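Student: Build the 3D model from these lines:
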Amino acid sequence: MGVHVARHARTSAPLSSLLLLALVSIHLSFVGVVFCASPPSEADGLLKFRDSMNKTSALSGWSASLKICADDVANWKGVLCLKGIIWGLKLENLGLIGSPNLEALDSLPNLRTISLMNNNLEGPLPSIKKLRVLKSLYLTNNRFSGSIPDDAFSGMNSLKKIYLGNNGLTGKIPSSLSTLPNLSDLRLQGNQFQGGIPEFLQSQRDIKIINLSNNELEGPIPASLQKMDPSSFTGNKNLCGPPLGECKALDDASSSDEGSGDKDGSIATSTGSEKQVSVLKIALIVLVVGILLGIIAALLILFYWKKRNSRVERDSSALEDTNTMPTTYVAEKKAPVVVETEGTKKRGEYGKLSFVRDDIERFDLQDMLTSAAEVLGSGTFGASYKTVISSGRNLVVKRYKQMNNVGREFFIEHMRRIGRLQHPNLLSLVAFYYRKEEKLLVTEFVEKTSLASLIHGNHTQGLDWQTRLKIIKGVVKGLAYLHKELPSIVLPHGHLKSSNVLLDNSFGPLLSDYALRPVINPDQAHLLLVAYKSPEYAKSGKITKKADIWSLGILILELLTGKFPENYLTPGYDSKMSISTWVNEMVKEKRTSEVFDEDMGGAKNSKSEMINLLKIGLSCCEEDVDSRMELKEVVEKIEQLKEGDHDDDQEHLSEGYAFSSIGTEDEYSFSRNG
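Tutor: Here you go, the predicted structure:
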């Protein structure tokens, strides 16, 4: 009995050990499985996304050792945080290159918006199907190319805004776009999409904006989109149907089909005699001849009427008969210039100019547009025309195509606000015209030229230091006035550049194209307005009043160096390659004398003042907004500048700077102390 018990105890011990080992093994295996299956962290996903691109020095601050979000503040550049949660990426204007891996961001479960606009990203459109909760995708102004898979957006039911404009995308518009239930804003303009437009779901009643312009689309516009603005479809030669013109090709085909039916035996048999048919033919011929004679008589009467009336009356009659704008002429021996707008095709739209000045005689739109006109050029916002009204006054009419989203009441109120601005260094608004499809602004014509043309054209002779100083003093006064009178507007000017500084006969500067940011379409403002080229917008996507100071600094450096800030005016602007960077580099190398424009006369006795203005310009171009000079201080310092030279340069040193003569009297350098 005892032996049996002992044997049982010995045999049970290995079984217990085996059972224990099995449990431990299962537990370790489970832990291993859990460890291997753990999802990547948000930091890993963001770093994988960054590493899929080239030239990502702007994102060098991304580090796994640094916490991404601290409540609503992001420690990683371009990341948008809300209560410690990553909800968006805004990496615009950073010069990013390559093909981004957006699917790497699926480790960010709360990611709602991605904006990579205004970079140099290329390759096929990145796959985003894994980002199921994404609401907004902004990829405008890159270099994406190739076709988009038809199911690229399938299942992404949260998507509301998709911006793919101004890339090189080809092929058909993916049909999965037309199935997104919450889509409200779709921008595909400026690509090479071909084929027809897919029929959008009837349930997509929230879609408010769609832009398919400037592609290679063809065929009829789907019924679900026929109530959109016509500008949404312009630039596609073979698109037809409402809101564009009728589909003539389809009408012709329909007529052709009817003809085929006749050949198949569907022609109705004659119910009368051959004699009756002949009489009918003769009557038809007589009717046609009568109509032709009537047309000829009407033309003769019209010609006689034109001979007896003034030019305005002739054009008015032609307008009533043809329902189109008349052709206007620049002068003898010049080709005709057609000034035609969508808002002036109907006679009922004439005469609706709104004047903002009481000191100018009234005229109507017809009087202005039927007078001799001259094309001045096509700028950032649109074409400009010089016109002479019947009283002999020279005016400039400028057409704006980037204001279609602004409402009538807001536009009128803002224009009246601008019209109340009166300053010797502002180009005053005379009148404006509102129509949903386009807007016209009327100003007086400035005889001289623009500062840009004077510096960079063939007119530099005579633009000496004293004249340049006079110009910049006037510019600063005009800018200060705008900031004082428009305190509630973030960008009181917003578009300060040398081509928007006009000069009168005495070289007095007049600022133009100012205070337009509130009425420019938001999706185009960052592309068009130079204030959006400031470093703070490139870094954080935020814009402040000091963006005007940055633009002023660029203008000062352009005026002193004679160099055109070409990079500063391009869409893919890199602040590290700006004219201010070049000047700073020259200063560090003690080559300051090489900075100034060689064509600038009267500089021999004004070296100190020139260097002081150069220093002011660089202070306006500080990348750190807080370090950038205040406008009030800029005004004070520039007002202190005189035309002559001084024996002691040290008398004109500003705090934080030191100047020294190096070599000859024409060589100067300066650098920040410390």
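Student: C-alpha from now on. contacts and neighbour counts both.
Tutor: Fine.
Student: and stretch 322-331, how far from the chain's centre?
Tutor: In this view, stretch 322-331 has its centroid 31 Å away from the chain centroid, taken as C-alpha atoms, centre = their mean, to the nearest Å.
Student: Quick check: residue 137 vs residue 162, distance?
Tutor: Going from residue 137 to residue 162 by C-alpha to C-alpha, to the nearest Å gives 5 Å.
Student: How about residue 239?
Tutor: With the distance defined as C-alpha to C-alpha, residue 239 ends up 22 Å from residue 162.
Student: next one: residue 169
Tutor: From residue 169 across to residue 162, the span is 14 Å (C-alpha to C-alpha).
Student: could you pull out the strands for the stretch 451-600 of the chain?
Tutor: 501-503, 509-511 (DSSP state E, counting those that start in this stretch).
Student: JSON lines for those, including mean neighbour count and distance to residue 9?
Tutor: Conversion of the strands of the stretch 451-600 of the chain to JSON lines gives the following (neighbours: other C-alpha atoms under 10 Å; distance: least, C-alpha to C-alpha, whole Å):
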{"stretch": "strand 501-503", "mean neighbour count": "25", "distance to residue 9": "104"}
{"stretch": "strand 509-511", "mean neighbour count": "26", "distance to residue 9": "103"}
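Student: Would you do the same for the sequence below? I want to compare the two.
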Amino acid sequence: MDHFLLLFVLTICLVGASWGESEAEILIQFKNSLSNYESALQNWNAWGSSPCTGNHPNWTGLRCSNGTILGLKLENMGLMGVIDIDTLTGLPLLRTLSFMNNSFDGPLPDVNKLTSLKALYLSYNFFSGEIREDGFANMNALQKVYLARNQFSGNIPKSLAALPRLSQLSLEGNRFQGKIPDFHQKDLEMVNLANNLLEGRIPDSLSMMDSSLFAGNKDLCGKPLPQCKSSKKRTIIIIITVVGGSVVSLAAIAAVYYIFSGRTIKSQFKKGQEKNGSNIGAPRKDARSLCCKENHGKVLSGSSHYKKLEKAKLHFFRNDREKFELQDLLRASAEVLGSGSFGSSYKAVLLDGRAMVVKRFRQMNNNIGKEEFHEHMGKLGMLYHPNLLTPVAFCYRKEEKLLVFDYVPNCSLASHLHARRAPGQSGLDWPTRLKIIKGVAQGLAYLHRELPSLAVPHGHLKSSNVLLDNNFEPLLTDYGLVPLINKEHAQQFMVAYKSPEFTQYNRTTRKTDVWSLGIMILELLTGKFPVNYLRQGKGGSGNADLATWVNSVVREEWTGEVFDKDMKATMNGEGEMLKLLKIGMCCCETNIERRWDLKEAVDKIQELKERDSDMEDCSSYGSEGDGYSSRAITEDDFSFSVNA
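Tutor: Prediction:
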């Protein structure tokens, strides 16, 4: 009898569950709590296909497994309104939730109701206020929490620090204050607390992390930052500073004059100007100089322009950033990172440990007045996207302009593709390269949405202008500058003016950035340095560029050897690599009418996977060692006509 009763109860439970709302109904109800979703979530409707078919999502922004929703990824959509957590609790297998780079505001939603969540991404929104102490209570599965670039304040809640499985925490760019709580997770990889209002000693459990993760908190101390000083020691230091201040100042001035009145910095600037001229070296040599571990020990104050800049003022883009004076940068010990198309770049480390990059622009259009320059900089400073390196501050002078950025330690994409590696050191693998190009495409699409008035919203998209963070997420730089650069200089050096439409017809269009994206895709896949970057002005160098080379080999039978030999591929990933190669060629189409537009290119890139999913004979290709195919790849693999 008891067995029959138990069976009856289980049957009722199962039938009751089937009577509940479907996943489609839950998503529709959740969508109705949002605003500004019309264009982004068009295919979220009850009359179309189901949200998931097996592992394939039919609705935008879903992650599916066996027909069930595992995650929501609604990023970069301009969404507003309320994140209805209560409705999402109807998705019991929900594991990841991402609303990065939208326009949500107000307090942190009650995410602790989603007790099975493994990853939460809410960075780059407008959330504000204090987070309750129990805001993350009972979320024992949560491993990754990203709340960066919001306006949270108050203390870091202890329930967040106590998450047992926490591995990555990103809280930078908020207004958290007070002391850092203890973190004792054994699998903790990263805790980014930079640019907040935190104070006191850094806990021992975080002492082995990089100092950049704590930069911008002026009252933090202890390893990896400088040691904490007792109040008694601080008093002694103040007395010594006051008494010996004049002596120290005189000594410093004398030292600076002695060291830098000679040729060191001046010769660096001269070298930079030579590099900006016609004497451009070979690609491999140039690529090596792009790595940020070159040219150590220089000081900005050695510049002959130092005295002229002393009275200049830095203008910050955001009020929630810890401010500093231009003099703090000029006097900081700095490394010369290199000389690019626009001028020299320096890494300057402030006294509080923050590492900044200062770019000197000496080819700005002098016909643009101060007000117009400030207005354009204001537009660039309002751009926030996970794949953009947004400037921190700028300085305007008629003779030259300075832009200040956060320092990105992992160098550029160009350096990872082209710099000489030690024997046995592998290059970027296929999953990493795919991750990078997806991020580049997303950042470029964001620029095109947010800068509709610019014919070429980026204008200088190339591998050396794509920086990589510690997780190999790409960050676009040197974007939106076409209106500010002297016309002759821009046409000689900027990538947009190497495009077929400019070299042949003296014009650029919204598709010009698409051509630059295509060249980068080919560079990423082949590992070859594009001659396109080295061409100056019309006519070019006479050498075959990268797109022409790929076109020529597509006309013949060729093998997977076209791909970079330094790239380790995912097993059975060649089909996806071929798809990306096709996308690159469609973006590089010389005929601008046949060239893909950006939306089509970005959509196709986002559909790519690490492994082949729709090629029946993929398993027969390649070996476990490299994942490449030995079969001949012909023009039939491409659905577009190949032009000479």
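Student: re the thing from before, between residue 169 and residue 162 of structure 1, which is the more surrounded one?
Tutor: Neighbours were counted for residue 169 of structure 1 and for residue 162 using other C-alpha atoms under 10 Å; residue 169 has more, 25 against 21.
Student: Confirm that that one sits in a strand.
Tutor: Yes: assigned with DSSP: H, G, I helix; E, B strand; the rest coil, residue 169 of structure 1 falls within a strand.
Student: I'd like to know how many residues surround the equivalent of residue 527 of structure 1 over in structure 2.
Tutor: Structural correspondence for residue 527 of structure 1 with respect to structure 2 (TM-score structural alignment): residue 492. Counted with other C-alpha under 10 Å, residues neighbouring residue 492 of structure 2 total 20.
Student: same thing with residue 455 of structure 1?
Tutor: With neighbours defined by other C-alpha under 10 Å, the count for residue 455 of structure 1 comes to 24.
Student: Which residue of structure 2 sits opposite it in the alignment?
Tutor: Aligned against structure 2 by TM-score structural alignment, residue 455 of structure 1 finds its counterpart in residue 417.
Student: That match against residue 429, yeah?
Tutor: No: taking contact to mean C-alpha atoms under 8 Å, the distance of 10.7 Å between residue 417 of structure 2 and residue 429 leaves them out of contact.
Student: any shared contact partners between those two?
Tutor: Between them, residue 417 of structure 2 and residue 429 share no contacting residue under C-alpha atoms under 8 Å, 6 or more residues apart in numbering.
Student: how about residue 602 of structure 2, what's its partner in structure 1?
Tutor: Residue correspondence to structure 1 (TM-score structural alignment): residue 602 of structure 2 is matched to residue 635.
Student: what do you get for residue 593 of structure 2?
Tutor: Under the alignment defined by TM-score structural alignment, residue 593 of structure 2 corresponds to residue 626 in structure 1.
Student: if I look at its match, how far off is residue 218 of structure 1?
Tutor: Relative to residue 218 of structure 1, and taking C-alpha to C-alpha, residue 626 of structure 1 is found at 52 Å.
Student: Tell me which of those two has more neighbours.
Tutor: residue 218 (16 against 9).
Student: That one falls within a strand, correct?
Tutor: Yes: under the criterion used here (three-state DSSP), residue 218 of structure 1 sits inside a strand.
Student: if you skip the residues just before and after it, what's nearest to residue 490 of structure 1?
Tutor: The shortest distance from residue 490 of structure 1 to any non-neighbouring residue, by C-alpha to C-alpha, 6 or more residues apart in numbering, is to residue 545 (5.4 Å).
Student: so how far is residue 636 of structure 1 from the one you found?
Tutor: Remark: distance between residue 545 of structure 1 and residue 636 of structure 1 (C-alpha to C-alpha) = 18 Å.
Student: what does residue 346 of structure 2 align to in structure 1?
Tutor: Taking TM-score structural alignment as the criterion, the aligned counterpart of residue 346 of structure 2 in structure 1 is residue 385.
Student: sec struct for residue 376 of structure 1, please.
Tutor: Here residue 376 of structure 1 is recorded as strand under three-state DSSP.
Student: what's the burial count for the aligned partner of it in structure 2?
Tutor: Following TM-score structural alignment, the counterpart assigned to residue 376 of structure 1 within structure 2 is residue 337. Residue 337 of structure 2 is flanked by 23 other residues according to other C-alpha under 10 Å.
Student: now the one 10 residues further on
Tutor: Applying the criterion other C-alpha under 10 Å, we find 28 residues in the vicinity of residue 347 of structure 2.
Student: The stretch 251-400 of structure 2: strands as residue ranges?
Tutor: Secondary structure of the stretch 251-400 of structure 2 (DSSP E, counting those that start in this stretch): strands at 298-299, 315-316, 333-339, 344-349, 355-361, 393-396.
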